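K.L.:
Predicted model follows, preceded by the sequence.
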Amino acid sequence: MAGHSKWANTKHRKAAVDAKRGKIFSRLSKDITMAAKAGGGDPDANAKLRTLLNKARAANMPADNIDRAVKKGTGELPGVVYEEFVYEGYAPNGVAVVVEVTTDNKNRAASEIRSTFTKRGGNLAGANAVAFMFNRCGQFLIAKDQTDEEKLMDVALEAGAEDIKVEDEGFEVLAPITEYDSVSQALSDAGIEVASSELAYLAETLTPIDDAAAAKSIMALIDALDDLDDVQNVFHNADFADGLLDDEE
């Protein structure tokens, strides 16, 4: 979720996702399988996998599910072949949307995403239609009780992070994609627990939204996309005015 406060939007998304625990387990399982396939099944040597395993345990994902997901990625267990795709489109009020998909059936995923955009007042667009409005980078959210700003700057910047933002709720660390693993490893080595970690599309060009009805229609599309089984992440460039999402949380 993008907007003027990543933390606020993350809390909204977490409230929605936590209500559907089966979906978050499925999402984590796919992520773990893909991470193990790409970087191996040893979390000590695979920073992305280690982060995902920590996230899975924090979500109380059963250990057997985690183990199966890793082994499917390493080939120790048979599993479906997943592919990753990115779709772009527009929500109501011209809000740009980027949808990350991990699926074993591209045709099904594309059909469901197109239908969801259409039914919710948006439209699916072609490749690079809105991606230029976003910065693809590594993003880490860290609660303030985990560290202080000086220590975080020393650890993260030394590991290759390019920016650290301080908000009321915590810290946001941004890093180039090429430095994602090294920053993740450095934070782990320093004992700094990460609340959220992902390769994100962060909006550089924002669309201000100050109308409650517009906010509701935009979030209806975002949430409907997020509910789809094949969808892993949804990013957008809506900048909601303070208080507009309070009823949604």
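P.N.:
That came in fine, so what should we check first?

K.L.:
drop to CA atoms for contacts and neighbour counts, all remaining ones
P.N.:
Will do.

K.L.:
the strands in the protein, which residues?
P.N.:
Here the chain has its strands, by DSSP state E, at 83-91, 95-103, 123-125, 134-143, 163-166, 170-175, 196-203, 207-209, 231-236, 238-240.

K.L.:
Show me where this structure has its helices.
P.N.:
Assigned by DSSP state H, the chain shows helices spanning 6-18, 21-39, 47-58, 63-74, 106-119, 149-159, 180-189, 212-227.

K.L.:
and Y90, how many neighbours does it have?
P.N.:
23 (other Cα atoms under 10 Å).

K.L.:
residue contacts, it?
P.N.:
A96, V97, F117, G122, N123, L124, A125 (Cα atoms under 8 Å, 6 or more residues apart in numbering).

K.L.:
And the residues you listed, which two are furthest apart?
P.N.:
Within those, A96 and F117 form the most distant pair, 11.8 Å apart (Cα to Cα).

K.L.:
Please say which of these two ends up with more neighbours.
P.N.:
The residue with more neighbours, out of A96 and F117, is A96; 25 against 21, by other Cα under 10 Å.

K.L.:
Contact partners for that one?
P.N.:
By Cα under 8 Å, 6+ apart, the residues touching A96 are E88, G89, Y90, V130, H236, N237, A238.

K.L.:
what separates the fifth one from R120, distance-wise?
P.N.:
Plainly put, H236 is 15 Å away from R120 if you go by Cα to Cα, to the nearest Å.

K.L.:
Then the first one?
P.N.:
Taking Cα to Cα as the measure, E88 and R120 are separated by 15 Å.

K.L.:
Of the two, which one has the most company?
P.N.:
Neighbours per residue (other Cα under 10 Å) separate E88 from R120, with E88 holding more: 22 against 18.

K.L.:
Just to check, the more buried one is in contact with V97?
P.N.:
Yes. Assessed by Cα atoms under 8 Å, E88 is found in contact with V97 at 5.7 Å.

K.L.:
what do the two both touch?
P.N.:
Residues touching both E88 and V97 by Cα under 8 Å, 6+ apart: V130.

K.L.:
Distance to S197 for the helices of the chain - can I get that in CSV?
P.N.:
Below are the helices of the chain laid out as CSV (distance: least, Cα to Cα, whole Å):
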stretch, distance to S197
helix 6-18, 11
helix 21-39, 12
helix 47-58, 7
helix 63-74, 18
helix 106-119, 25
helix 149-159, 13
helix 180-189, 8
helix 212-227, 18
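
K.L.:
then this one, side by side with the first:
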Amino acid sequence: MPKTRIDSAISRGLGVSTSGAPLEPLTLEAIFHSAALVVDVMTENRLRALQDLKFILTKAGAQVTPSSYLFTRNGVILVKGDKDKVDADKVLEMALEIEGEGVREVEEEEGEEGEVLVLTDPAEITRVAGELRERVPEGVEVMSKGMEWVPNEDTMVGGLGERGEELERVVGALEEYQDVVGVYTNVREEE
């Protein structure tokens, strides 16, 4: 990876562009066939980013239209540690004591550490993450916190077939755009 791209990523993490201009948030919504997309962007030039991202979407056959009503904005806290110490029930109990909205266990693979995601109200994410840090046992850490668009369970779609591969290409193209922070879809993972 080129040094300039690394420096740009570090600057963006600090909330400024490489030119020193402050970054502004932008959310772009679209529908690709039956799948909803929400794209979070942090950019120094909203008009340029909007134009570039709309071009990527329309070229792929997506329609730029409201779709965030199919999602819920949640604070997400990742708790990670030894498998025997990270228990979704224990984390749920701690989270409920400090007013977390819900907990769901992340799939675990053999030999890997246990992980649990705590979903919270976006306004409470810092407080809940701080209190969880104080309460988790030794060997368990609060690894990260952030905001995510979580699809509403009753509006998720699946069975896209070939369109699923097209959607993956569109999501990949959006994620490659330097100002994009996250791309969220309401597509159910195939089992």
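P.N.:
Great, that's in hand. All values derive from a computational prediction rather than experimental measurement.

K.L.:
before we move on, back to that, same list (the contacts of Y90 of structure 1) but as TSV, adding distance to K55 of structure 1.
P.N.:
Output for the contacts of Y90 of structure 1, formatted as TSV (distance: Cα to Cα, whole Å):
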residue	distance to K55 of structure 1
A96	28
V97	25
F117	29
G122	32
N123	33
L124	31
A125	32
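
K.L.:
Of these, which are reproduced in structure 2?
P.N.:
Retained contacts for these in structure 2, judged by both residues aligned by TM-score structural alignment, their matches' Cα atoms under 8 Å, are A96, V97, G122, N123, L124, A125.

K.L.:
which residues touch the fourth one?
P.N.:
With contacts defined as Cα under 8 Å, 6+ apart, the neighbours of N123 of structure 1 are G89, Y90, A91, R114, F117.

K.L.:
so what corresponds to the fourth one in structure 2?
P.N.:
This means R114 of structure 1. Under the alignment by TM-score structural alignment, R114 of structure 1 pairs with K54 in structure 2.

K.L.:
Could you do the first one as well?
P.N.:
Using TM-score structural alignment, the partner of G89 of structure 1 in structure 2 is A30.

K.L.:
quick one, what contacts the most centrally placed residue in structure 2?
P.N.:
Centroid-nearest residue in structure 2: E148, 4.0 Å away (criterion: Cα atoms, centre = their mean). Contact analysis of E148 of structure 2 by Cα under 8 Å, 6+ apart lists R73, N74, G75, V76, Y184.

K.L.:
What residue in structure 1 is paired with it?
P.N.:
In structure 1, the residue matched to E148 of structure 2 (TM-score structural alignment) is A200.

K.L.:
Does the match of G89 of structure 1 touch L70 like I think?
P.N.:
No. Taking Cα under 8 Å as the definition, A30 of structure 2 is not a contact partner of L70, at 11.2 Å.

K.L.:
Give the equivalent position in structure 1 for T126 of structure 2.
P.N.:
Aligned partner of T126 of structure 2 by TM-score structural alignment: D181.

K.L.:
can you tell me how far the nearest residue to that match once chain neighbours are set aside sits from E100 of structure 1?
P.N.:
Closest residue to D181 of structure 1 apart from its sequence neighbours, by Cα to Cα, 6 or more residues apart in numbering: A47 at 5.5 Å. Separation of A47 of structure 1 from E100 of structure 1 (Cα to Cα): 21 Å.

K.L.:
got it, and E162 of structure 1?
P.N.:
Applying Cα to Cα to E162 of structure 1 and E100 of structure 1 gives a distance of 24 Å.

K.L.:
who's more crowded, the two?
P.N.:
The residue with more neighbours, out of E162 of structure 1 and E100, is E100; 19 against 15, by other Cα under 10 Å.

K.L.:
ok, V171 of structure 2 - how many residues close by?
P.N.:
Neighbours of V171 of structure 2 under the rule other Cα under 10 Å: 19.

K.L.:
Identify the residue of structure 1 aligned to it.
P.N.:
That one, V171 of structure 2, aligns with I222 by TM-score structural alignment.

K.L.:
what's the nearest residue to its match if we skip its chain neighbours?
P.N.:
Distance criterion Cα to Cα, 6+ apart; nearest residue to I222 of structure 1, sequence neighbours excluded, is V234 at 6.9 Å.

K.L.:
residues contacting that neighbour?
P.N.:
Residues near V234 of structure 1 by Cα under 8 Å, 6+ apart: M1, V97, V98, V99, E100, I222, L225, D226.

K.L.:
if we can go back for a sec, need the residues touching each of A96 and F117 of structure 1.
P.N.:
Between them, A96 of structure 1 and F117 share these contacting residues under Cα under 8 Å, 6+ apart: G89, Y90.

K.L.:
rewinding a little: wait, which of the strands of structure 1 is closest to N9 of structure 1?
P.N.:
strand 238-240 (9.4 Å).

K.L.:
The closest one aligns to what range in structure 2?
P.N.:
Using TM-score structural alignment, strand 238-240 of structure 1 pairs with 187-189 in structure 2.

K.L.:
residues in contact with E175 of structure 2?
P.N.:
Here E175 of structure 2 is in contact with V181, G182, V183 (Cα under 8 Å, 6+ apart).

K.L.:
do the same with S197 of structure 1
P.N.:
With contact set as Cα under 8 Å, 6+ apart, S197 of structure 1 has these partners: T51, G138, Q139, F140, L141.

K.L.:
lining up those with structure 2, which overlap?
P.N.:
Shared with structure 2, among those: G138, Q139, F140, L141 (both residues aligned by TM-score structural alignment, their matches' Cα under 8 Å).
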